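>>> With the sequence up front, the predicted model follows.
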Amino acid sequence: MSTAAAPPPGRPRDRVVSGPATERAVNVLAPNPSAMTLDGTNTWILSEPGAREAVVVDPGPPDEGHLRAVVDTAGRAGKRIVLTLLTHGHADHSGGAARFAELTRTPVRALDPRQRLGGEGLTSGEVIEVGGLELRVVGAPGHTADSLCFHLPADRAVLTGDTVLGRGTTMVAHPDGRLGDYLDSLRRLRSLTVDDGVRTVLPGHGPVLEDAQGAVEFYLAHRAHRLAQVETAVEAGHRTAPEVVAHVYADVDRRLWPAAELSVLAQLEYLTEHGLI
């Protein structure tokens, strides 16, 4: 889920991808567009070229047509889905997981035990290998406590779920999500771009981003800017989260204010913990 808004000047350029996004990643877009989900949820099919086995990341909402479209897309490419992974437990990413497991007869692996179906958990730093494909699990709490990213080193890409979106910015879903954790996760992603050569962001919503480092730097700068705005708003006498949202997010679509309020609660908590308000 996002708190998407029109990107300010300096936002990295992106491209809309429907179908193949990299050599190993194919996107199937779920038909659940909204202010919170942008164009819809991106379901990713990952496989090594020439291999018959595939992994699916985030089957999406419980939409039968979409779930079957994912299976059919893999099948037309000669792929058999053998594993399902979740970036986190929000229903627009995981709501269809149980039905998808029935359709594909695959286990569903996730960080949160409540989201797992016939499979093991996931741990940060773990390497998953399927049909020659290598996928590295990256812990990314912040948007939610159970958020993960998946590093696809062969394509110099990272699947970010809701941690980094293809358009706009994401919310920190307080109280489950925490701003300090989220900032640490963004710095972890920045290290992937600097130290591991990651160039491409394959997000949970919105278009593919070709400048991964620029995208992460933008998110870090945006968070610092919003945090400063919230601190200033509190100093000006706006004490409650709704008051701060109305002051700081006045330029954001009001439909997104409930999500913005969660982020503000996380920001207020962060400022309080660090003795800044």
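Arrived safely. As the structure is a prediction and not an experimental result, all values here were calculated from the model. Numbering: from 1, shown residues only.

>>> CA atoms for contacts and neighbours, from now on please.
Will do.

>>> Helices of the stretch 151-277 of the chain, start to end?
With DSSP state H, counting those that start in this stretch as the criterion, the stretch 151-277 of the chain has helices at 179-195, 212-235, 241-248, 257-273.

>>> Reformat those helices as TSV; add distance to residue 23 and mean neighbour count.
Shown next, in TSV, are the helices of the stretch 151-277 of the chain (distance: least, Cα to Cα, whole Å; neighbours: other Cα atoms under 10 Å):
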stretch	distance to residue 23	mean neighbour count
helix 179-195	19	19
helix 212-235	17	18
helix 241-248	41	19
helix 257-273	35	21
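
>>> got TSV for those helices, with distance to residue 201 too?
Shown next, in TSV, are these (distance: least, Cα to Cα, whole Å):
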stretch	distance to residue 201
helix 179-195	10
helix 212-235	5
helix 241-248	28
helix 257-273	23
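
>>> of these, which approaches residue 163 most closely?
With respect to residue 163, and counting by Cα to Cα, the nearest of the helices of the stretch 151-277 of the chain is helix 179-195 at 7.9 Å.

>>> So the closest residue to residue 142 other than its chain neighbours versus residue 132, what's the distance?
In space, not counting the residues next to it along the chain, residue 142 is nearest to residue 182; the distance is 3.7 Å by Cα to Cα, 6 or more residues apart in numbering. In this structure, residue 182 and residue 132 are 31 Å apart, going by Cα to Cα, to the nearest Å.

>>> where's residue 134 relative to residue 205, distance?
In terms of Cα to Cα, residue 134 sits 23 Å off from residue 205.

>>> try this one side by side with the last:
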Amino acid sequence: MNAQPLPGNPRAGIGGPASARVTCLLAPNPSAMSLDGTNTWIVAEPGADTAVVIDPGPDDEGHLRAIVAAVEAEGRRVGRILLTHGHPDHSAGVAGLKALTNAVVHSVDPQWRYGGEGLTDGQVIDDGGLDLRVLVTPGHSGDSVCFVVAQDRFVITGDTVLGRGTTVVAHPDGRLGDYLDSLRRLRALAESGEITAVLPAHGPILDDAAGVLDFYLAHRAARLAQVEAAVAAGDTTAEEVVRRVYADVDRDVWWAAEMSVRAQLEYLAERADA
């Protein structure tokens, strides 16, 4: 939610190749929430004639045409478009890219599929020998997913994990219990060595997946304890909690912090009732 650095060694710069299979194009939509802009990830197995595009980003004609040009420069066409989730800075360009490429669109939320299919946990996209695995990871939003590039041990995280700072739990669609479960699941994959680097939708690549996920889990636990203490001190509304707990966060994003606080208050109430 803010832009503090995360553990590990962020790769210099944003955009460009991450490996022989994965390339990033940075969309021109910087903001307090999207940081430098949305990272559109292009994934293709070397030698394949099709590519997968993850998160086309905003409805910006120049960016969408740059995606097509980057794919065609490698002698490929866009075969599939995937969404990590449906927030506009990730999804608004789907219709335009679909019109340019006639590619199949996959997402958890049916409204973004444009005739394509859904995404299910454990599903493998194997176009041209690719091994791209779907992880359903709700929490930031109800429809959030991550994608594991198995050969490179990368995880493309959307907004579940950012390249700088921490993400919002976008209540009421996003739920804290789901988000914690998703972070723990990703941490287990890092522990097993199945993922080593985080490729976020905003900010740089992070080469220490385990360290970043440990940081995220510790941060969420600390914030939850602060919210619990604020309630014990007499705060009764999300707005009051934000003023006390998120004083270190830029006021321009307090509206987002309020969503996270509502998710935390709901989580605490559910835990009290259990």
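Thanks, I have it. Predicted model only: the values in this text are computed from it and were never measured.

>>> Any chance you could compute the TM-score here?
In this superposition the chains share a TM-score of 0.97, using TM-score structural alignment, normalised by the length of the second structure; 272 aligned residues with a Cα RMSD of 1.1 Å.

>>> counterpart of the residue nearest to residue 142 of the first structure in the second structure?
Superposed on the second structure with TM-score structural alignment, residue 182 of the first structure falls opposite residue 179.

>>> the more surrounded of residue 134 and residue 205 of the first structure?
It is residue 205, of residue 134 of the first structure and residue 205, that has more neighbours when counted by other Cα atoms under 10 Å, with 29 against 17.

>>> dump the residue contacts of the counterpart of that one in the second structure.
Matched by TM-score structural alignment, residue 205 of the first structure corresponds to residue 202 in the second structure. Contact analysis of residue 202 of the second structure by Cα atoms under 8 Å, 6 or more residues apart in numbering lists 34, 35, 36, 37, 38, 39, 158, 159, 162, 163, 164.

>>> Could you do residue 210 of the first structure as well?
Counting by Cα under 8 Å, 6+ apart, residue 210 of the first structure makes contact with 12, 13, 14, 15, 199, 200, 201.

>>> quick check: stretch 23-39 of the second structure aligns to which part of the first structure?
Against the first structure, stretch 23-39 of the second structure falls on residues 26-42 (TM-score structural alignment).

>>> Report the buried residues of that stretch.
Within stretch 26-42 of the first structure, the residues scored as buried using 16 or more other Cα atoms under 10 Å are 26-30, 32, 36-42.

>>> how about those residues in CSV, adding secondary structure and distance to residue 106 of the first structure?
What follows is these, written out as CSV (DSSP: H, G, I helix; E, B strand; the rest coil; distance: Cα to Cα, whole Å):
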residue, secondary structure, distance to residue 106 of the first structure
26, strand, 19
27, strand, 19
28, strand, 18
29, strand, 21
30, coil, 20
32, coil, 24
36, coil, 29
37, coil, 26
38, strand, 28
39, coil, 27
40, coil, 24
41, strand, 20
42, strand, 19
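
>>> Tell me which two of the residues you listed sit farthest apart.
Using Cα to Cα, those reach their maximum pairwise distance at 26 and 36, which is 22.5 Å.

>>> Residue 162 of the first structure - nearest residue in space that isn't next to it in sequence?
Nearest in space to residue 162 of the first structure, with sequence neighbours left out and distances taken as Cα to Cα, 6+ apart, is residue 204 at 5.5 Å.

>>> same deal with residue 257 of the first structure?
Residue 257 of the first structure's closest residue in space is residue 245 (Cα to Cα, 6+ apart), at 6.8 Å.

>>> residue contacts, that neighbour?
257, 260, 261, 264.

>>> Nearest to residue 113 of the first structure, out of the helices of the stretch 151-277 of the first structure?
helix 179-195 (20.1 Å).

>>> Report all helices and strands that that closest one contacts.
Helix 179-195 of the first structure sits against helix 212-235, helix 257-273, with contacts defined as 3 or more Cα pairs under 8 Å, 6 or more residues apart in numbering; DSSP states H and E.

>>> State the distance from the equivalent of residue 13 of the first structure over in the second structure to residue 208 of the second structure.
In the second structure, residue 13 of the first structure lines up with residue 9, judged by TM-score structural alignment. Note on residue 9 of the second structure: its distance to residue 208 of the second structure, by Cα to Cα, is 7 Å.

>>> Compare the two and say which is more crowded by neighbours.
Between residue 9 of the second structure and residue 208, counted using other Cα under 10 Å, residue 208 has the larger neighbour count: 18 against 12.

>>> still on that earlier bit, buried ones only from the contacts of residue 210 of the first structure, please, as a ChimeraX command.
Entered in ChimeraX, the line below selects the buried ones among these, by 16+ other Cα under 10 Å:
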select :12,14,199,200,201
